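Student: what follows is a predicted structure for the sequence shown.
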Amino acid sequence: MKLPEVHESPEMLYRMCFASIRSKLLIAAIELKVFDHLSEPRTVEQVAESIQGHTENTMLLLNGLAACDLVSKKNGLYRNLPIAQTFLVEGSPTSLGEGLLQQAVMSERMLANLPQMVLNGSPGSVENEAGDSEAQWAQNAIWMANHERSGVAQQMAQLVAEIPEFPAFRKMLDLGGGPGIFGIAMVKRHPSMQGVVFDRGPVVAVAERVIREYTLERRMTVLAGDYNTDAIGYGYDLIWASSTLNFAQHNLDAVMKKIHSALNPGGVFINLSEGLTDEGTKPDFYVLCTLGWTMNNPMKAFDQGEIAEAMLAAGFNTVRSRTLNVGWGQMDLDIARKA
């Protein structure tokens, strides 16, 4: 019997099988606040003492984090690498730890019965299990603020400031704006533009606090409601939306027309969303991160071009689309102009 001829490497399969160890290391280190103690070089004994941990297992955890390129190890001393120092130290305005913990819990819950869901379909929405309450919405907005100001809000504000209409804008709406970081970044780029953050009641309460933190009370206000059913205001020169129109998928045409009507003549609507390509198989980040949600809920990820088509159907004169690299992968930016 001859040995089989093999022309492929199984490395990818092994890496997929053990990929969960990387995420478990990250989540454990966040929960134990390990990164808070590594802004300066520390021995394993010092770290173990700080977290009240078992010395040898603390070393194994730290070595794993070094293997994941989150910390460095040199001459027995561990220290945060720049990515961990920027995004994983608690209390930093760009700390993503709390949000990553929430996402991990949600993903684990949604995919806990993946084989059964594939065979039998979803047992029903897990939204309420995740805490669809005012307190949960407000908490999500708090960690979302750090997520947005970890680079993407600055990137989008720069792009918006470069469009030719920007200097003449007088009033903008951050639709479904959460903590309002995108709106804040754009208002700060303009010498006089006023801004409104629209979202659910408990969320705009967070946005009000964030607006005060950035001392923009005289230039920014909030408006509470559900944009599927409530008025969103009028007289805007710019409406911005980011990763929010998924909540309007059952009502997208009506919401898009509402956005069109709320703009002044010559106004601009800019939307940042995922856009699935390759028959729904790419970009890999959005295919994977929305898998559990889509299996458990009617809400799904947008296909590339879906938002642009809805913009044109609502009466926008022109739509310009482009794909951008943001902090977690590729997203589509659609810029619609009203005649």
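Tutor: Looks like it arrived, so ask away.
Student: from now on I want contacts and neighbour counts done on CA atoms only, so please keep to that.
Tutor: Fine.
Student: quick one: contacts of the longest strand along the chain?
Tutor: In the chain, with assignment by DSSP state E, the single longest strand is strand 263-273. With C-alpha atoms under 8 Å, 6 or more residues apart in numbering as the test, strand 263-273 has contacts from 234-244, 259-260, 302, 331-339.
Student: host element of the closest residue to Gly53 other than its chain neighbours?
Tutor: In space, Gly53 comes closest to Val47 once its chain neighbours are excluded; the distance is 8.0 Å by C-alpha to C-alpha, 6 or more residues apart in numbering. Using DSSP states H and E, Val47 sits in helix 44-51.
Student: what's the angle from the following helix or strand past that helix to helix 44-51?
Tutor: Following helix 44-51 in sequence order, the next helix or strand is helix 55-67 (DSSP H and E). Per axes from the mean of the first three to the mean of the last three C-alpha atoms, to 10 degrees, the angle that helix 55-67 makes with helix 44-51 is 100 degrees.
Student: show me what helix 55-67 is packed against.
Tutor: When contacts are defined as 3 or more C-alpha pairs under 8 Å, 6 or more residues apart in numbering; DSSP states H and E, helix 55-67 sits against helix 19-31, helix 44-51, strand 71-74.
Student: list the buried residues for the second one?
Tutor: For helix 44-51, the buried set under the neighbour-count rule, 16 or more other C-alpha atoms under 10 Å, comprises 44-48.
Student: got it, and the first one?
Tutor: Of the residues in helix 19-31, those buried by neighbour count under the rule 16+ other C-alpha under 10 Å are 25-27, 29-30.
Student: from what I can see Thr281 touches Val287, true?
Tutor: Yes - Thr281 lies in contact with Val287 (C-alpha atoms under 8 Å); the separation is 6.2 Å.
Student: between these two, which one's more packed in?
Tutor: Ranked by neighbour count (other C-alpha atoms under 10 Å), Thr281 and Val287 place Val287 first, with 18 against 12.
Student: against Ile335, how distant is the more buried one?
Tutor: 24 Å (C-alpha to C-alpha, to the nearest Å).
Student: please name the nearest non-neighbouring residue to Pro41.
Tutor: For Pro41, the spatially nearest residue (C-alpha to C-alpha, 6+ apart) is Arg79, at 4.7 Å.
Student: for the one you found, which three-state class applies?
Tutor: Secondary structure assignment for Arg79 (DSSP: H, G, I helix; E, B strand; the rest coil): strand.
Student: this is the other structure I want to compare:
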Amino acid sequence: MRMDFQTEHPLQPLWRLAAIPLQSQALEQALAQRLFDQLREPASAQAVAERLGLHAGACAVWLELLWSMDLLDRQHANHAQGDDLFASSALAQRYFLTDAADYCAQAWQYRQQALSGLASQWPQWLAKGSVAMTAPPGSWAQAARVQIGQEQRAITVPAMAHLLAQLGPLPATGRLLDLGGGPGHIGMALAQQLPHWQGLVCDEPATAAVAAENIAKAGLQGRMAAQGCDVQQQDYGQGYDLIWCSSVLHFLPDPAQAVRGMWQALKPGGLLLLAHAERPDDPAMAACVWPFYAGLVLRGHYLPRPGDIAQHMAAAGFGQIRALGRLDFPMAPVWLHAGRKPV
């Protein structure tokens, strides 16, 4: 008689949820020990333990756990070879080797620490509805310089390149605005794809200074600039042919007014691209969004419902409004909407 052990218990997803802190700490320790650099070439748990000064038995369990997370590859040993060998997986090599082009270790640690801190405050949130949260001066600019910069380069820019390929041809010349652009890598990627365009990155002043440094490093200062601005006050100029704005409306007291400001800043015929996370109606998709935006909403910020962005655009006067689909951005997916200012 054949026995079927494939049926999953209804509690299994919640048991896996309980295991996440252990997995998270395993990765945290791997980054702290620079394990993935150590395992560019296969090595046994015993060799890793000796190299890093760790307990051999605990190290073996740690490597098995990381292998189960697809962060290590494992080569089974035979009796002649001795212990199993472990090496950094393709995923770890791409994002966690210290010299990788898409290095994201500090970005992951930044998100992990923020979410862990938020999780520890649930009793206070539920009892009081709010918790005092203050960021040290310059913290957003520092995140833009390091962690957010890593995410933009490794994740957001490739998604943007994929988007451009689907948009169709744009004019040979024009002016673009990366509004709330943080370290500026998205605006820079747009400028590199549009070699005869001029561009501007706008964000709060300290963060705009980081963008200006990145523009200079990329050799784009002849066509790109960065300036401090207040998105809500629409002090970023006019006459743009293309405005890109992602994950900005969440933080504004009046998102509808901000979209009207973007309409005013565009030339007739100009294109607005808005990319923001939304409150999905599908629970599986909502599970990809809410863990990362719950804290934002608890602090009184805006998470649009499906259809809200298109309504803001229509109310501001945009035409040819269309949903371009979902983009895989850092942490949670965003939904991209396009609209044109009528000629």
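Tutor: Received, thanks. All values derive from a computational prediction rather than experimental measurement.
Student: circling back: which of the helices and strands packed on helix 55-67 of structure 1 sits closest to Met117 of structure 1?
Tutor: Among these, helix 19-31 comes nearest to Met117 of structure 1, with 20.1 Å by C-alpha to C-alpha.
Student: show me what contacts Gly280 of structure 1?
Tutor: Gly280 of structure 1 neighbours (C-alpha under 8 Å, 6+ apart): 287, 303.
Student: would it count as being in a helix?
Tutor: No - the assignment for Gly280 of structure 1 by three-state DSSP gives coil, which leaves it out of any helix.
Student: where does stretch 208-227 of structure 1 end up in structure 2?
Tutor: On structure 2, the counterpart of stretch 208-227 of structure 1 by TM-score structural alignment is residues 212-231.
Student: my error: substitute stretch 95-107 of structure 1 in the last question.
Tutor: Using TM-score structural alignment, the residues of structure 2 aligned to stretch 95-107 of structure 1 are 103-115.
Student: circling back: any idea how far apart the tips of the match of stretch 208-227 of structure 1 sit?
Tutor: Using C-alpha to C-alpha, the distance between the terminal residues of stretch 212-231 of structure 2 is 18 Å.
Student: turn the helices and strands packed on helix 55-67 of structure 1 into CSV, including distance to Glu90 of structure 1.
Tutor: Listed next are the helices and strands packed on helix 55-67 of structure 1 as CSV, based on distance: least, C-alpha to C-alpha, whole Å:
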stretch, distance to Glu90 of structure 1
helix 19-31, 9
helix 44-51, 14
strand 71-74, 16
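Student: re earlier: just the buried ones out of the contacts of strand 263-273 of structure 1, please.
Tutor: 234, 236-242, 244, 259-260, 302, 331-338.
Student: out of these, which are inside helices?
Tutor: 259-260 (DSSP state H).
Student: so which of the buried ones among the contacts of strand 263-273 of structure 1 belong to strands?
Tutor: Using DSSP E, these in strands are 236-242, 331-337.
Student: now render those residues as a markdown table, adding distance to Ile181 of structure 1.
Tutor: Listed next are these as a markdown table, based on distance: C-alpha to C-alpha, whole Å:
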| residue | distance to Ile181 of structure 1 |
| --- | --- |
| Tyr236 | 18 |
| Asp237 | 19 |
| Leu238 | 16 |
| Ile239 | 14 |
| Trp240 | 12 |
| Ala241 | 12 |
| Ser242 | 11 |
| Met331 | 18 |
| Asp332 | 19 |
| Leu333 | 17 |
| Asp334 | 19 |
| Ile335 | 19 |
| Ala336 | 22 |
| Arg337 | 23 |
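Student: of those residues, closest to Phe18 of structure 1?
Tutor: Met331 (27.6 Å).
Student: map Leu179 of structure 2 across to structure 1 for me.
Tutor: Using TM-score structural alignment, Leu179 of structure 2 lines up with Leu175 in structure 1.
Student: do Ala256 of structure 2 as well
Tutor: Aligned counterpart of Ala256 of structure 2 in structure 1: Asp253 (TM-score structural alignment).
Student: run a quick neighbour tally on that match.
Tutor: 17.
Student: what's next to the strand or helix carrying it, contact-wise?
Tutor: Assignment of secondary structure by DSSP H and E places Asp253 of structure 1 within helix 252-262. Here helix 252-262 of structure 1 makes contact (C-alpha under 8 Å, 6+ apart) with 227-228, 232-236, 239, 245, 248, 269, 310-311, 313-316, 338.
Student: post-alignment, it versus structure 2, mean distance?
Tutor: Aligned to structure 2 and superposed, helix 252-262 of structure 1 gives a mean residue distance of 1.1 Å (mean C-alpha distance after the TM-score superposition for structure 1).
Student: list the buried ones in that helix?
Tutor: 252-253, 255-262.
Student: kindly reformat the residues you listed as JSON lines containing distance to Leu70 of structure 1.
Tutor: Shown next, in JSON lines, are the buried residues of helix 252-262 of structure 1 (distance: C-alpha to C-alpha, whole Å):
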{"residue": "Leu252", "distance to Leu70 of structure 1": "41"}
{"residue": "Asp253", "distance to Leu70 of structure 1": "44"}
{"residue": "Val255", "distance to Leu70 of structure 1": "42"}
{"residue": "Met256", "distance to Leu70 of structure 1": "42"}
{"residue": "Lys257", "distance to Leu70 of structure 1": "46"}
{"residue": "Lys258", "distance to Leu70 of structure 1": "45"}
{"residue": "Ile259", "distance to Leu70 of structure 1": "42"}
{"residue": "His260", "distance to Leu70 of structure 1": "45"}
{"residue": "Ser261", "distance to Leu70 of structure 1": "48"}
{"residue": "Ala262", "distance to Leu70 of structure 1": "46"}
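Student: the residue opposite Asp203 of structure 2 in structure 1 once aligned and Gly233 of structure 1, how far apart?
Tutor: Alignment note (TM-score structural alignment): Asp203 of structure 2 maps to Asp199 of structure 1. Per C-alpha to C-alpha, Asp199 of structure 1 is found 12 Å from Gly233 of structure 1.
Student: and these two? which has more neighbours close in?
Tutor: Asp199 (25 against 15).
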